[in-house]
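Student: quick one: sequence plus predicted model below, questions after.
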Amino acid sequence: MAAAALARAVEDRYHGIMGALGDPRVADWPLMDSPFPTLAMVAVYLLSVVVIGPSIMANRKPFQLNKIIVVYNAFQVLYSSIMFYEHLMSGWFMNYSYACQPVDYSSNPIATRMANLCWWYYISKLTEFADTVFFVLRKKDNQISLLHLYHHSLTPLETWICVKFLAGGHGTFSNLVNNFVHVLLYAYYMVSAMGPQYAKYIWWKKYLTKTQLAQFVLVFFHSLQAIYYDCGYPKFIAALLLVHSIIFYALFYDFYLTAYRKEKPRLQAQQQLKQQQMIGNGSAPNGTANGVANGVANGLATQLPGDQKTVTEAKKNE
């Protein structure tokens, strides 16, 4: 009896929170009634890419998915570009304050447009499960890092909470910046999957991780303003955004240092080999030769967080 009473009390409390604090505009939207469908999808995702998928692929050859990956990444570039534009036109290029912006829960067309955009941003995080699925099908299990899993499993839950309770306002700045970064990331993934002959067009790859780090710095200081100023935006949520930025900055910075330490010796060895070859042929200008072209060392490419395809891998699949 006591257990049943406790269960009823918890259920009543749950429905009370959802009813009292939830945004009434999104109450009837798909997947917004309860967090449990999202939790279930995240659980299935983790089970599939960590246990089931690798087990199925253990004795199979990796799938060659270059064309599918190109199409998928082109879709993500377009999706992120549209959302970036919509975030600007729904607030950040219009009437939003960069100092502190409360959530507009009214039925104002601009406010409703931002709320709809928040829902589509949430959906985009579900579509990104495919990033990991491609790793599994191509047997690139080494690229399914803790950072990758943490990012892909946490963001759907975070964005669901934002849509349910805070569909607009100060926190959407992180969505805006993230969309911009994702346009660059998925553009890189798309071009690198097209083959090594296109490597010259992604010379800017070395700046991508730095751009991701800059993203978290921007969100950190922008969220800090919502704590300092009082505009009605929940300071608790702003504090969570601060913590989120710190955690992801630390994870990505650790990745950046690790990748740099691994890549530097390879670049030096590649450069020395190139110098020896050119000197042997009598063609090294001024006695030196640069083995690094636009940040890509003769087909070698460092892995980005969640990197889907390196130039070297593209060569192997030609």
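Tutor: Perfect, I can see it now. Numbers count the residues shown, from 1 in each chain.

Student: make it CA atoms for all contacts and neighbour counts henceforth
Tutor: Noted.

Student: the residue nearest to residue 141 when sequence neighbours are not counted: which element?
Tutor: Nearest residue to residue 141 in three dimensions, chain neighbours excluded: residue 135, at 6.2 Å (C-alpha to C-alpha, 6 or more residues apart in numbering). Residue 135 belongs to helix 129-137 when assigned by DSSP states H and E.

Student: give me the residues contacting stretch 84-100.
Tutor: With C-alpha atoms under 8 Å, 6 or more residues apart in numbering as the test, stretch 84-100 has contacts from 110-111, 113-114, 117, 169-170, 172-173, 175-177, 179-180, 222, 225-226, 229-231, 233.

Student: another structure for you, compare them:
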Amino acid sequence: MAILTERFYQVGNTFVGLQSFPVMVIYLILIALSPLYQRMTKPYSLKQIMVVYNYTCSFISGCTLLGFITGMVKSGSIFRKEGNDVLEYSYFMYWCTKNIELLDTMFMILRHKRRQISFLHVYHHASMVLLTDFAYHYSPWAGIAFGLSINSFVHVCLYYYYGYTAQKTLPGAPTWKRHITELQITQFLIGLIHNTIGYLHHGFCVYSMFYGVSMLYLFSSFYYNAFLRKRKGE
């Protein structure tokens, strides 16, 4: 028990020392202050900005996807705990992307879409800023890049969907939204299986499994509440 406590303490100190930790703290403070801001202001449209922003995020995610795939091929294994120059550059770009994606929440605040700022939304964005910072500086490996490459693919689809719907009404938008959520759940399921195999046979860290379980649970709960329970109620 003492060893486990010491280990958690060491990990906590590492995360607090990351460059992105102050960014995460400011992000959470702005969310906490957002109700006050919205009571004092009128909502902005931001339509054109949203179009450019979302298409840009989709494009950058496509670049990180290609970088991770190239780096993994160069590494030779999706379980190898080693990096290379291609992976290191891709990890840096991916880390920068997760900081840029914090603007998702800022746009929600400016547009007075506070209902969209759920626990899942905040937990996902805040945690990814820290985890990608940690991965870039301490473990830019092929084994972790496998899950990040899937996430990059999902974000190519996700931000394209956001950009297109911001640009004009998308036919069948509710269906798109449901399928993208299913894609996200599939992503975390594959990642959890990969991390479990990595933990059992390749010395992966157990924390990746805990995080995967938390994301799988939260997205599955969202899917149930948004699509299945609603249908039962109708």
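Tutor: Yep, it's here. Source: prediction; values computed, not measured.

Student: neighbours of the counterpart of the residue nearest to residue 141 of the first structure in the second structure, how many?
Tutor: Using TM-score structural alignment, the partner of residue 135 of the first structure in the second structure is residue 108. A total of 17 residues lie near residue 108 of the second structure under the criterion other C-alpha atoms under 10 Å.

Student: ok, now how distant is residue 108 of the second structure from residue 114 of the second structure?
Tutor: Counting by C-alpha to C-alpha, to the nearest Å, the gap from residue 108 of the second structure to residue 114 of the second structure is 6 Å.

Student: pretty sure the match of residue 135 of the first structure contacts residue 122?
Tutor: No. Using C-alpha atoms under 8 Å as the test, residue 108 of the second structure is too far from residue 122 to be in contact (11.8 Å).

Student: before we move on, the earlier item: report the contact partners of the match of residue 135 of the first structure.
Tutor: Residue 108 of the second structure makes contact with 114, 116-117, according to C-alpha under 8 Å, 6+ apart.

Student: and the buried ones among the contacts of stretch 84-100 of the first structure, selectable in PyMOL?
Tutor: PyMOL command restricting those to the buried ones, with burial defined by 16 or more other C-alpha atoms under 10 Å:
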select buried, resi 110+111+113+114+117+169+170+172+173+175+176+177+179+180+222+225+226+231+233
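
Student: just the contacts of stretch 84-100 of the first structure: which are in strands?
Tutor: Using DSSP state E, no member of the contacts of stretch 84-100 of the first structure falls within strands.

Student: just the contacts of stretch 84-100 of the first structure: which are in helices?
Tutor: If you go by DSSP state H, the contacts of stretch 84-100 of the first structure have 110-111, 113-114, 117, 172-173, 175-177, 179-180, 222, 225-226 in helices.

Student: need the contact partners of stretch 242-257 of the first structure.
Tutor: Residues contacting stretch 242-257 of the first structure (C-alpha under 8 Å, 6+ apart): 147, 209, 212-213, 216-217, 219-220, 223-224, 305.

Student: most surrounded residue in the residues you listed?
Tutor: With neighbours defined as other C-alpha under 10 Å, the most crowded of these is residue 223; it has 27 neighbours.

Student: that one maps to what in the second structure?
Tutor: Using TM-score structural alignment, residue 223 of the first structure sits opposite residue 195 in the second structure.

Student: got it, and residue 83 of the first structure?
Tutor: Residue correspondence to the second structure (TM-score structural alignment): residue 83 of the first structure is matched to residue 64.
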